[in-house]
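Trainee: Quick one: sequence and predicted model below, then my questions.
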Amino acid sequence: MKRACAATVATAAAVALAAGMTGPASAKADAKSEQQRMTSAAQKLKPAHRITLITGDRVAVDAKGRVVGLERAAGREKIPAQIRKADGHTFVVPADAARLVSSGKLDQRLFDVTELNKAATRRSQQKGLKVIVGYSGAATATKADVRDAGTLRQTLKSLNADAVQTPQKDTPELWDAVTNGDRTAAGIAHVWLDGTRKASLDKSVPQIGAPKAWAAGFDGKGVKIAVLDTGVDATHPDLKNQVIAAKNFSTATSSTDKFGHGTHVASIAAGTGAKSGGKYKGVAPGAKILNGKVLDDTGSGDDSGIIAGMEWAAEQGAQVVNLSLGGQDTPEVDPLEATVNKLSAEKGILFAIAAGNSGPETVGSPGSADAALTVGAVDDKDLLADFSSTGPRVGDGAIKPDVTAPGVDITAASAKGSVIEQEVGEKPAGYLTISGTSMATPHVAGAAAILKQEHPDWTYAEIKGALTGSAKGGKYTPFQQGSGRIQVDKAIKQTVIADPASVSFGTQQWPHTDDTPATKPLTYRNLGKTDVTLKLTATATNPKGQAAPAGFFKLAATTLKVPAGGTASVGYTVNTKLGGTLDGAYSSYVTATAGAQTVRTGAAVNREVESYDVTVKHIDKAGQPTGEYNTVLFGYAGLGNGRGYQVPTATTGITTMRLPKGTYLLDGWIAKDFTKPDMGGEGLDWVVQPKLAVTKNTSVTIDARTTKPADITVPDAAAKPLSATIDYLYDAPGIGIGVILDSFANLRMAHLGPEVTGLSQTWFGQFSKGAGAEYDAITTAKVKKIQGDKVRHFKASEFATVTNRLGSGSPNKTGGLGVIAFLPEDVGFGALVEQALPATRTLYVSTGEKVEWFLDFTQFKGKDAQGFPVPEAYYTLGNSQKVTPGGKYTRTFNTAVFGPRLLSDYGVFRDGNNIYGTIPLFADGAGNPGSSEFTSVTTTLYRNGQKVGTNDDPLFGGKAFTVPAGDAAYKLTTSVKRSVKVAQASTRIDASWTFRSKKPGVDGAQLPVSSARFNAAVGLDNKVAAGKKATFPVVVEGAARGSNLKSLSVYASYDYGKTWKKLTVKNGKITVVNPAKGAAISFHAKISDKKGNKSTISIYNAYYGK
């Protein structure tokens, strides 16, 4: 049984709403390769992606996956939120969800922004949030509410659960259905993310002894193996007539295998080898295949689809199920693990499941399930594959995997035209060779089918015991190989098994000087008809892989008689007192032999490192114990270094945890009644102890009565709070903790423990100054303690004034300005305020602390069903900028002339044999790069006059053209159109570039292309005075800029390019007659540089007359 343990967490600075923000992480750019520069530039061309949480709140993330905003759902504006980071994952957890996460009722993956932002998850969730809701009992009313909030995708009877997909607009309704304040609604047992799992990618069959099993008459005949994978190509000669049933549980349109993984797996398990004359015959060619397509045509699938596939396999009478798939394991029992355990126990099905392909200590789920026969991979010399996931299991340190099997360079059937076949190719025809625990697993599934044929009355546990017990041991520990590599030729002769197949002694608490020996029975089951006497021997290893001290593991006897049809047990004792000073995971093998028969059993114990009890007490403002808290500890020195612990919730407010000796940062919240719109008058009490030394049993009290208010004020009493964030960075351990609220009025803080060095604080406050202005104030300082009684009063002289002119692409639009403050060691975010366009918005920004300010602008096209504004155009400053006290600055966004921009990070790039462009084709008249919605895009590349290809990439860098390595002449053309509903100006951009190129070095190359900017003086409505003359610069950018320019020709058109009039370019300027009222002018430029590269730019409807 897996036990829950505290999840590892860490916290970074919290952020406020910053819609559309994709600013640079720093104002200073490092040296980059051309590929890095192209990628960096592309990330600035698109607004932030929004991820809708189950609460209805939306998290904005930029192209690098960084959290850059939090947009609260209606009625949730005052609920505080935490942002935490750990192991490369970022969690955004609103306070009303935090208690449910720490109680285990709510899957923390629902708030794992990194997971939710993965391509496979985004693809799976694109039509709405997918969850699995588990019920306790009938829960009739709650179940109806859940189903009303979304679309019922699957009813998962084995879990008493529903798989539901809820459109983003309805997530608040789903949240209301599954919760009651900060508790789950009546009848709700669990709410899980319906996550995604991926496929875990001639000599191998003889290697495990299958031909000897065939010779004995056992090839799996009469046994059904369910292959739950990407589908099976039943037309392949090796699988023809093998597939007896098929069903699609994925989002693909059919059960056909277009990815190629499932066909390969199925043929390893039960392929006939017909196409190869038997050379590539599977392990159990007499078995039949149930084709359950649970992974789509990209190799990914939802948890609910996989569970539904398992239930279908059970209904179809499968005796063996192969799952060559998996995902990251957690300490808790997830829905896939629960289903494996339940169906194994109730239906007698053996589940052979891949361990995973991520190396040490990464056994994945559902292979982590207790009942699973979990499979690692070895090569043809029985050497453990470097990719094969090993244990111990997350949470309880149990032994996983259970066995290994061949999984390196395995040749099996190919699904013609599939993704994998296209990637690796067939050799020989009809077959392909790939590696992974995915390939090892069907060897075990086939072996299980052979045993099931031989012993149709055996249970799944007995088959599992025979395969593990008869395995061939290697030079590895049980955590690496389980019992060893399977030997089906031995297994078919096996009559004695260990029950269970492995033994865990759990954790022996420190100190170990007073440890008493612990004994567990090793039970052997004799499935034969004659008594068997076993000879028993044991070997043991310490955490370093060396021999454990003598007597650490000890058998009570060296022989054991097991009666026919019965069981017998021998005591196996572990004495952790004998480990000396070396703590950690110890493991052992007990080998039982009787004639030619051998049974190998793994055993393990965790000799706890020096650890102590830490008791955390929570007291509310009234002096009463409270369970309304969310507290975590972060280890940054000693044995707990790099580990985090969530303090479980308790109604008594008191929790005791076991922590390794070390130094920790404690971060505790008490937030009562925060689900009420007015915060219930309680607000948030935040208590932090940056240095908690755990060198003995320790007690800590988080007392809300000790907290004091923190605040920022600005020199205008009428200014109203918009957002407030505070974060602390602790330099030495590199830990950050943060909180975001609607205002400082709802926050109180306190410091616990000794003062520290290396602690820095950043406070950011944003205040509304009427409809068209705001204050943005940020302060940072090195401090020795959390300053709960600190108030920072800003003076008028500390601000600069930034006047922002915001254009309107078309009438009746709204927009907003995002604000980011960059500090040398931190960053602050402001809230975006939506307002009617065109407009002027004035920012009063603070100037101290070496701050640099970054701005971006988003034009909206209305609101979605939740009331959130929907972006349609986006522009950003190229870099953050410094301002000075009293300084006055003007910035302009979203005005004509919109056209291509070529700065150092923008252009056409070549990476190896791939050519692609990253150019903001609709940069605004102020030169701000960005993008807008398009109606059509056509981009084409020619090589030596021959078309290479065409795509619909508006030069965002998303689609590359692959070309030969040799030098050649190229022409890249693009034509992009946008609707007048988005912008009446620059409704069409045409461009072409000619240049020569060959394969560059490893850093890639920026190719010589140019563009022209038309710097006309245009109003915020993108119009000019009709009929008047106007003179303005034409600026050449890119390869032909400055002294590299050979020629520039400019043309104007008043009839959308039907006729063009050449203009005189004098001193870099042109003179035109403005178009008539309601009419537009278009521009065309031809550019040549001194190296012979040519560019043309056409901008249609550049601006209008009025």
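Mentor: The structure has been received and is ready for your questions. Numbers count the residues shown, from 1 in each chain.
Trainee: drop to CA atoms for contacts and neighbour counts, all remaining ones
Mentor: Will do.
Trainee: what's the residue closest to the geometric middle of the protein?
Mentor: Glu115 (2.3 Å; C-alpha atoms, centre = their mean).
Trainee: So that one is in contact with Gln125, correct?
Mentor: No - using C-alpha atoms under 8 Å, Glu115 is not in contact with Gln125; the gap is 11.5 Å.
Trainee: For the residue nearest to Leu323 when sequence neighbours are not counted, what is the enclosing helix or strand?
Mentor: Closest residue to Leu323 apart from its sequence neighbours, by C-alpha to C-alpha, 6 or more residues apart in numbering: Ile353 at 4.7 Å. Counting by DSSP states H and E, the element that carries Ile353 is strand 350-354.
Trainee: so Phe764 makes contact with Phe794?
Mentor: No - Phe764 lies out of contact with Phe794 (C-alpha under 8 Å); the separation is 11.8 Å.
Trainee: Between these two, tell me which one has more neighbours.
Mentor: Phe764 (25 against 17; other C-alpha atoms under 10 Å).
Trainee: what's near enough to touch Thr437?
Mentor: 200-201, 324, 354-357, 375-377, 388, 407 (C-alpha atoms under 8 Å, 6 or more residues apart in numbering).
Trainee: still on that earlier bit, would you mind identifying the next helix or strand past the strand holding Ile353?
Mentor: strand 373-378.
Trainee: Distance from the chain centre to that next one, please.
Mentor: Distance of strand 373-378 from the chain centroid (C-alpha atoms, centre = their mean, to the nearest Å) equals 25 Å.
Trainee: which helices and strands does it pack with?
Mentor: strand 350-354, strand 403-406, helix 437-454 (3 or more C-alpha pairs under 8 Å, 6 or more residues apart in numbering; DSSP states H and E).
Trainee: let's bring in a second model and compare:
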Amino acid sequence: MRALINGLLAAALAAGTLALTPAAHAGPANAIPRASSAGSVPGPAAPPPATGGPAVPKVRGQVTLITGDLVTVSESGHRAEPGPGRTVDFHTQVSGGHLYVIPSDALRLVASGVLDRRLFAVTQLLTWRYGDADRSDIPLIAQGAAAAPRSARAVRPMGGLGLTALRVPKQEAGRAWQELAAPRALAAGRGKLWLDGRREFTLDRSTAQIGATTAWKQGVTGAGVTVAVLDTGYDPSHPDLKDVVSHAKNFSEEPDVSDTFGHGTHVASIVAGAGEKHRGVAPGAKLAVGKVGGQQGASDSAIIAGMDWAVSEAGAKVVNLSLGAPDSPGLDPVEQAVNTLSQRTGALFVVAAGNSGESSPASSPGSADAALTVGAVDREDRVTAFSSGAPREGDHAIKPDLTAPGQEISAALPGGGHGEMSGTSMSSPHVAGAAALLAQLHPDWTGARLKAALTGTAAPTAGVSPYRQGTGRVDLVRALGQRIVAETDGAWAAFPWDGPGGRTATKAITYVNTGESPVTLDLSAEGEVIALAARRVEVPAGGRAQVTVTIDATGKAPGDYPGIITARAGETVVRTVAGAYVEPESYDVTITALDSQGAPAEPWAQVYHPESGAFRDLVFQGGEAKVRLTEGDWRLHAEVREDQARITIASTAFTVKDATSRVTVDARRGRQVRSELDDPTAERGPAYQWSLAEGGWGASMVSMRGGIGRLHVIPARRPGLRYAAHTSWFKKGATPSPYRYDLVDRRDGEIPEDPVIMGRRRDLTTVTAVYRASGVAATGLEGSGPVIPGWLMNTTTPNRDRMELPATITHHRTPGFDWTGALVVGAMALDDPVRRARSGREEWNVAVSGPAFASGGEGRTGDASRTGDRIAYTAGPFFSDGVRGRLGLDDAATGTIVLSRDGREIARADLAGCGRRPRNCRIGAEVPAGEGDYTLSTVFRRQVAHSALSTSVESVWTFRSGTTPEERPLPLMAVRYAPGGLDSHNRARAGSLVRVPLWVERNPGAPRSAVRSLTLEASGDDGATWRRVPAVRTGDGWTALVRSPAAPGFVSLRATVKDASGAGVTQTILRAYAVR
């Protein structure tokens, strides 16, 4: 809603907003090597979305970006608003299930890799509760002084890793961005800035399954070894963990190391639990528990700080990380920390592979080279369906490294009991415990040696690819008993299609004999591309022997070639993963851009693969961009912007055939977009928008100034291409204009040669819109715009003029499209649902203005919900008018929220500026476990120049609630009214009988429960006295007849509702409508 308030009122000053929304699948580079950003976009792999439009995000809310700009996500789409003093475009894309909104002045920094793309993943930020309703700062991790703005607050350095966790207050974001975007800061490549993101915790017979019981019988229990568990804390009073934890420290935002989630206690007891029945893998080891998060996950900076503490202060030899996030090309801060600390300290980091199944790569930081990454098997050593295992992002290397039990694992839970959990979170501590046992036997071994010993001795599951299981299920009997360890920097190669060195690589495996007798190993290789220099090698006692491995993919088709090298000597078996990835046929393509004068240009541009849906951002320097693309058909979509005076849109089809492939975008070929209307009294307005889409890719822009004449398009014709443009017309010399024309030109299969947006009055629909006043004269600004599903055109453009209310505007619109609208009056904003363009009448700012709930259940239920024993509530649209589906709030209103249980107050919050500062209008409170009777009351009051009505709006909800296993919406209700017969000031005639239809709305996602009773009361003296008014059931609501006072004044309304579940609300609106 804030985007409506600020965006429309600032429309005359705003340069425009750009919403470029590729709905395609993200196409990251197949980086070779993994740490490089160079590489190819995947070729055909999966069909693009059928509609060509992005999925509506399942969250809603407002997010202040690091640039100071604001993005609002709602059920119907999103709006982006430039921060104060900024004139930028907004590029958006849907990738990995999340919506990214990137301001144009951040694009180059994101593309170059110095600015974390996740800083603009608005739906991810909302999911992580980084939105404006949940926190007032932006959490960051900076590398280098240039990435740390002066307005940021340092919260923790991270162990000599060159990283610092920062927090930038959102009100300072614009100023911070000016520092970051300065020529000598990030733009000069001096440092890097990440979002301090979150990682999820990747949720009796298992110890015997891996051979731990055999180790115990031999006296190997992990004694003398410290294992760090970085998780959700632990239960210090649990019998299984008594006297087990030697170090504990809290790195989370919660108050102490106590485990309120259960995950950390469970994981810790799998490693080293001391219970008789539920004994951990290494019951003699000591635990260092670092609490790095809770139910909402763990921040990257907390994880890194915990890792450093574990190895530098707590003395941990092994560190367990049962957490992760989707992997991406390159190295993120946590992956860097795993690699750096492993090398620096000799510790072993054991990491869960993730629970996304066989089609997903191992999660981060399990994707780090140094990590010992663990997948999950069931009790029969079958790889579980949830265990992640697919080629690693970038080089397609094999992860996980091995597997361990992870299905229905029984272990300790907070409160002294035990319970079963499943996930690679449970597999990882099995291996961490196994590493502790091995470290007891070999205290001088490094983490790399421990990793090699565990992976080399794992027991494979027959017929299962190494991508799913690595070398197999951890086998402690072999790991503790064998004396041969295979060490290698990696017997894996990634070959570019046309690399200068061909497709042959030489690797080495060193076999280390820790025993007292020489061992002769027979070697064999499974895999199409693996060749061994020797089939037999002798490893001397206490010595080592090296074997050369040739990875030869010459003549092989593009794809993955995983394999295993096995060394045998009697009962001794050592396995090492090996193989290659061959890139699809790909070439470096040069793309040139010229402006309308033929000079080099630096446009925003993307290449898009129409079959797979893969796309890539391009970065131009000196009018050229280079990108590596797979052979075949591609599309180039570009926007050449020239000092706000001219924008040229291009969409070009091209074919990549060989290394000579080149593409040129030439703005000189652009045709000016015009608009024509057969009404000589009208003139074009300053706002316009365009949309372009093809397959799963789409882009749109809305501009608030300059008019449609700024826009130029380069004609194109091909199947599947879709183009649309929209502009408005108003009456010449009339302020405000009594009418508005909204004209749309939509084309299938082409960007037109003659781009004219044509309007003929006889062909247009006509809607008479009445904008009421609320008892006093006021100034308002309306906005409207077309909604084209899959075309990404769903943004309102403001009227040229403000209007004095009450007012009437006649809207003439191109038929065949849906439309959305908005109205701002003072600090109050109303947002209309999508409506079909048909002739008729609509009314705005209709009494009664009061509480409402959004239709549908796709928004984040956290707006009013209970999760476990925490209740969260954000005051919503308390000033919605009397039209179904329409939502509104008033930023000038103030008030209070109070939450009580069994008559005792638990939490209270003051309300002010809920549109601009939703965090100010939210409570979040820990409540007692178990069932209880709750009262949640919210009251807004306003004394404003733009309205004499709804001066006090109060809802008092009562409901019963108990501990929940997951987030559940609260059973809140709102009563809405639409009194008939009121005039344009929302006034009834004195003494008249007013027919008042009313209906009940519910919190989205809350259980449906029939209304058992509804009582309505009215007052003519601002609530001093009340009289009951009968309400009769009609359709899906009720109807009441309310007698107006005999003298001018106001009518107040109070409704009391009870449903079948026992939940209820008493809603009181003072001065609901006026009387004249």
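Mentor: Happy to help now that I have it. The shown structure was predicted, so the numbers you read here are calculated from the model rather than taken from an experiment.
Trainee: still on that earlier bit, indicate which one of the helices and strands packed on strand 373-378 of the first structure is closest to Lys416 of the first structure.
Mentor: helix 437-454 (18.3 Å; C-alpha to C-alpha).
Trainee: what range in the second structure matches the closest one?
Mentor: Aligned by TM-score structural alignment, helix 437-454 of the first structure falls on residues 424-441 of the second structure.
Trainee: Would you mark the buried spots in the matching stretch?
Mentor: 424-440 (16 or more other C-alpha atoms under 10 Å).
Trainee: likewise stretch 107-117 of the second structure?
Mentor: Result for stretch 107-117 of the second structure [16+ other C-alpha under 10 Å]: buried residues 107-111, 113-117.
Trainee: Which stretch of the first structure lines up against that stretch?
Mentor: Going by TM-score structural alignment, stretch 107-117 of the second structure sits over residues 98-108 in the first structure.
Trainee: And the matching stretch, end to end?
Mentor: Using C-alpha to C-alpha, to the nearest Å, the end-to-end distance of stretch 98-108 of the first structure comes out at 9 Å.
Trainee: How far off centre is that stretch?
Mentor: Worked out by C-alpha atoms, centre = their mean, stretch 98-108 of the first structure lies 19 Å from the chain centre.
Trainee: same check, this time on stretch 192-200 of the second structure
Mentor: Using C-alpha atoms, centre = their mean, the offset of stretch 192-200 of the second structure from its chain centre is 12 Å.
Trainee: Show me the contact partners of that stretch.
Mentor: 113-116, 118-119, 128, 139-144, 147-148, 165, 186, 296-301, 323-325, 333.
Trainee: residue range for it in the first structure?
Mentor: Counting by TM-score structural alignment, stretch 192-200 of the second structure corresponds to residues 190-198.
Trainee: Quote the end-to-end distance of the matching stretch.
Mentor: 23 Å.
Trainee: in it, what's buried?
Mentor: 190-198.
Trainee: Secondary structure for the residues you listed - can I get that in a markdown table?
Mentor: A markdown table is the format used below for those (DSSP: H, G, I helix; E, B strand; the rest coil):
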| residue | secondary structure |
| --- | --- |
| His190 | strand |
| Val191 | strand |
| Trp192 | strand |
| Leu193 | strand |
| Asp194 | coil |
| Gly195 | coil |
| Thr196 | strand |
| Arg197 | strand |
| Lys198 | strand |
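Trainee: how big's the offset between the strand holding Ile353 of the first structure and the second structure?
Mentor: Once fitted to the second structure, strand 350-354 of the first structure is off its aligned match by 0.6 Å on average (mean C-alpha distance after the TM-score superposition for the first structure).
Trainee: residues in the second structure matched by that strand, start to end?
Mentor: So strand 350-354 of the first structure sits over residues 348-352 in the second structure, by TM-score structural alignment.
Trainee: Can you show me the strands along the stretch 551-700 of the first structure?
Mentor: 553-555, 559-562, 567-574, 584-594, 597-607, 611-619, 629-638, 644-646, 654-660, 662-671, 684-694, 698-703 (DSSP state E, counting those that start in this stretch).
Trainee: Relative to Val223 of the first structure, which of those strands is closest?
Mentor: Of those, nearest to Val223 of the first structure by C-alpha to C-alpha is strand 597-607, at 25.2 Å.
Trainee: Just the residues contacting the closest one, thanks.
Mentor: Under C-alpha under 8 Å, 6+ apart, the answer for strand 597-607 of the first structure is 397-399, 468-471, 478, 482-483, 490, 493-494, 496-498, 501-510, 574, 576, 583-593.
Trainee: next one: stretch 876-888 of the first structure
Mentor: 23-24, 26-27, 44, 797-803, 822, 846-847, 850-857, 928-930.
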